[in-house]
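>>> Provided below are the primary sequence and the corresponding predicted coordinates.
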Amino acid sequence: MHILITVIISLALAFHGLRKKSLAKSGALGAFLVGIITLSNDQLAFTVVLLVFYFTGSRLTKYKAERKKKLGEAYQEGGQRTAMQVACNALTGTIICIIHQYYYGGQLKCLLDDHGSRLLFWMYIGHYSTCNGDTRIIDVLEPQNYGSEKLLFCLYQHLMQVPPGTNGGVSPLGLLASVLGGFIIGASAVISIYFADGCNRLYIELIPVASIAGLIGSIIDSILGATVQISLYSEKSRMISNSKTEETKLVSGYDLLDNNQVNFVSSLTTALLIGFVADYIIG
């Protein structure tokens, strides 16, 4: 019965993404596989966190879509995430889920009862807090004109104003949105662990850890985006462009990683950092 429910929910997620145009066909397949693996974990908190990330992410992707079209030439309706994009945003969390099920599947009533299980879940929270706290939400949350964002870090070691949508561009509201994204992940984990996984207390500490993870993850993402990911500005379209032409000029960065790779590295780094730091401080 558990396997049947897992397959049904995973298929529902994939078809939901296709219908809402937040997933391409390859992305829907990737989401189905992530769903199968995550929902197979005996601890419901892993599934709840994934579902909260998926549905909040889908909503934000479609929010103010008309404005997003004006920020970058690579915009696609609804997001249209491919399998590669799904993998870069979910691979770390999915691997953590597999490891946890292998070592602790069917053994724990509460996933925070064991030290190793807690460490893995801290990492899981760090990963999805980073993904849910992506600072690109800033592009649609506040009115901006050319030059209103600032790079958190650049090769010249100072802040600089850049066009909205520039890789690595941040603002106070964007950082606050990252904290909120992590907060949502932490709150969902606390509720699911207490009510669904049968733990004997509310692990409120998950909320500040997840909130901090959202902030740290967005900072790491911004640093990478401002340095190892190239941003070009098209004078003709007045948009951030991924194509080098005579009409584009360099805004920041080197062409070493693309956006998917930056997302993967930032979420993996934050997962490891948050996992071990939280384990050391909280236990």
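Received, thanks. Residues are numbered from 1 along each chain as shown.

>>> every contact and neighbour count from this point should use C-alpha atoms.
OK.

>>> ok, residue 14 - contacts?
Shown in contact with residue 14 (C-alpha atoms under 8 Å, 6 or more residues apart in numbering): 23, 28, 29, 31, 32.

>>> from the residues you listed, which land in helices?
28, 29, 31, 32 (DSSP state H).

>>> skipping adjacent residues, who's closest to the last one in space?
Excluding the flanking residues, the one nearest residue 32 by C-alpha to C-alpha, 6 or more residues apart in numbering is residue 10, at 5.0 Å.

>>> that neighbour against residue 38, yeah?
No - in this structure, residue 10 is not within contact of residue 38 by C-alpha atoms under 8 Å, at 9.4 Å.

>>> neighbour count for the two, which is higher?
Per other C-alpha atoms under 10 Å, whichever of residue 10 and residue 38 has more neighbours is residue 38, with 28 against 23.

>>> surely the more buried one is in contact with residue 48?
No - using C-alpha under 8 Å, residue 38 is not in contact with residue 48, being 9.6 Å away.

>>> separation between residue 33 and residue 123?
Residue 33 sits 20 Å away from residue 123, going by C-alpha to C-alpha, to the nearest Å.

>>> residue 166: what secondary structure?
For residue 166, the assignment made with DSSP: H, G, I helix; E, B strand; the rest coil gives coil.

>>> just give the number of residues close to the nearest residue to residue 165 once chain neighbours are set aside.
Nearest non-adjacent residue to residue 165, counting by C-alpha to C-alpha, 6+ apart: residue 71, 5.6 Å away. Per other C-alpha under 10 Å, the neighbour tally for residue 71 reads 20.

>>> for residue 71, list the residues it contacts.
Residue 71 neighbours (C-alpha under 8 Å, 6+ apart): 139, 164, 165, 239, 240.

>>> excluding chain neighbours, give the residue nearest to residue 279 in space.
residue 119 (5.9 Å).

>>> one more: residue 88?
Per C-alpha to C-alpha, 6+ apart, closest to residue 88 is residue 264, 4.7 Å.

>>> look up how far residue 192 lies from that neighbour.
Relative to residue 192, residue 264 is positioned 26 Å away (C-alpha to C-alpha).

>>> which residues sit in contact with residue 151?
159, 160, 161, 162, 168, 169, 170, 222, 226.

>>> before we go on, here's another structure to hold up against the first:
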Amino acid sequence: MAIKELIAVNILVPVCLILWAGSSALCKVAVGGKAFDSVTPGRYLFSLAVPIFVAVEGLRKRSLDLSGALAGVTVGFILTFTNYSFFTSLFVFFVTSSKATKFRAEKKKTIEHEFIEGGQRNWIQVLCNSVVAAQLSLFYLLDSGPQEQPIDFNISFTSSWLGMGVLGAFACANGDTWASELATVLTEKKPVLITTGETVPRGTNGGVTLIGLFISAAGGAAIGLGYYLSELVLIDARVLLSAPPQWRMVMVGAIAGFFGSLLDSFLGAKFQFSGVHCETGAVVEEPGPKVKHICGRQVLDNHAINLLSCLFTAILTPSIAQAII
């Protein structure tokens, strides 16, 4: 074992034991703390070690910068400790969206003036795409404690609502990322502005294509599939058999990804500036003397749009799930 791995183990294990001992002591005096009685040190270890490993890999592969890695570890610990299915949703989003961002990067440079080399995400991007899920996860933790359970609105309404809210937030983020990163380079057809139906240059905020809408649904379905597969592994088969069909959350994820992408496009068309640079022909998001306005006003940036889209989709998704599952 390498020296750095030994150091990591010698730090992680004591920290996990301290967290476990602290939570065990608190649950004896805190009202409603019984849900933490069955938490083992292993859950703390897994919840710390896996997000750290993923963050280090993100740094190594230039998917995250240092601030993004630190934010990812924090969010990852909250989600993983609360419910392993939440971590699966985060993991699917991080891996697939990172791959999508790097897909045909050279071609994107000719389309997007503000394309970021390597697709590295900083702490703002990480939080705007995951803070809604992290907050819902904390509410889940307070309501049900750290555990995995099937979605069943008849038996456990609150935890099911919060679980589907987490799924919806990640489905929105993943669907929109897939659509914006893949559709731009997979089709030569120009998108149409969602608010007017007029043809606009590729890379315009609020521009949609048929293939982009299909991809956004696929991105959301990927989150639902990850959530469902983790349930199959983590929850007793007898419990799953007595619950509603959990595979339907793949459909819920697809709808959430589709709706979230549409909402993101609508907000982008209204509240983000899009213009084309007269000399380079690249789409830009700031007005200037050589920039021709396409649509939108300079009210919100892309991070704020992502945050609002995830929030509204997370609120809507439980209602969709209630009707389907």
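Now that the structure is in, tell me what you want to look at. Keep in mind the model is a prediction, meaning the values are calculated, not measured.

>>> would you pull the TM-score for this pair?
The TM-score (TM-score structural alignment, normalised by the length of the first structure) is 0.92; 274 aligned residues with a C-alpha RMSD of 1.6 Å.

>>> and the contacts of residue 151 of the first structure, which of them are in strands?
161, 162, 169, 170 (DSSP state E).

>>> now the second structure: which of the contacts of residue 71 of the first structure match?
Among the contacts of residue 71 of the first structure, the ones still in contact in the second structure (both residues aligned by TM-score structural alignment, their matches' C-alpha atoms under 8 Å) are 164, 165, 239, 240.

>>> kindly list the longest helix within the second structure.
Max-length helix for the second structure by DSSP H is helix 3-29.

>>> what's the first helix or strand after it?
helix 41-60 (DSSP states H and E).

>>> list the contacts of the spatially most central residue of the second structure.
With distances taken as C-alpha atoms, centre = their mean, the second structure has residue 170 as the residue nearest its mean C-alpha position (3.3 Å). Contacts here follow C-alpha under 8 Å, 6+ apart; on that basis residue 170 of the second structure touches 89, 90, 93, 129, 130, 133, 220, 223, 310.

>>> go again using 10 Å as the cut-off
Taking C-alpha atoms under 10 Å, 6 or more residues apart in numbering, we find residue 170 of the second structure in contact with 86, 89-94, 129-130, 132-133, 164, 176, 219-220, 222-224, 253, 256-257, 260, 310, 313-314.

>>> one step back: okay, and the common contacts of residue 10 and residue 38 of the first structure?
Here residue 10 of the first structure and residue 38 have residue 32 as joint contacts, going by C-alpha under 10 Å, 6+ apart.

>>> so residue 50 of the second structure sits right up against residue 76, yeah?
Yes - counting by C-alpha atoms under 10 Å, residue 50 of the second structure does reach residue 76; the two are 8.3 Å apart.

>>> quick revisit: tell me which of the contacts of residue 151 of the first structure are still there in the second structure?
Under both residues aligned by TM-score structural alignment, their matches' C-alpha under 8 Å, what the contacts of residue 151 of the first structure keep in the second structure comes to 159, 160, 161, 162, 168, 169, 170, 226.

>>> PyMOL command to pick out the buried ones of those residues?
Listed next is the PyMOL selection for buried residues among those, using 16 or more other C-alpha atoms under 10 Å:
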select buried, resi 160+161+162+168+169+170+226
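
>>> corresponding residues in the second structure for stretch 185-192 of the first structure?
Alignment note (TM-score structural alignment): stretch 185-192 of the first structure is matched to residues 223-230 of the second structure.

>>> what's the mean distance for the matching stretch versus the first structure?
Its matched residues in the first structure lie on average 1.2 Å from stretch 223-230 of the second structure after superposition (mean C-alpha distance after the TM-score superposition for the first structure).

>>> counterpart of the residue nearest to residue 279 of the first structure over in the second structure?
Residue 119 of the first structure maps onto residue 161 in the second structure, by TM-score structural alignment.

>>> how much space between that match and residue 77 of the second structure?
Distance, residue 161 of the second structure to residue 77 of the second structure, by C-alpha to C-alpha: 21 Å.

>>> more neighbours: these two, which one.
For residue 161 of the second structure versus residue 77, the count of surrounding residues by other C-alpha under 10 Å is larger for residue 161: 24 against 21.

>>> where do the strands sit along the stretch 201-325 of the second structure?
Secondary structure of the stretch 201-325 of the second structure, counting by DSSP state E, counting those that start in this stretch: strands at 207-208, 274-277, 283-284, 291-295.

>>> I'd like those strands laid out as a markdown table, including distance to residue 214 of the second structure.
As requested, the strands of the stretch 201-325 of the second structure are exported to a markdown table (distance: least, C-alpha to C-alpha, whole Å):
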| stretch | distance to residue 214 of the second structure |
| --- | --- |
| strand 207-208 | 10 |
| strand 274-277 | 24 |
| strand 283-284 | 23 |
| strand 291-295 | 24 |
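
>>> return the most buried member of the ones you listed.
Most buried of the strands of the stretch 201-325 of the second structure by mean neighbour count (mean count of other C-alpha atoms under 10 Å) is strand 207-208; its value is a mean of 28.

>>> quick one: that strand to the first structure mean distance?
Here the mean offset of strand 207-208 of the second structure against the first structure after fitting is 0.7 Å, by mean C-alpha distance after the TM-score superposition for the first structure.
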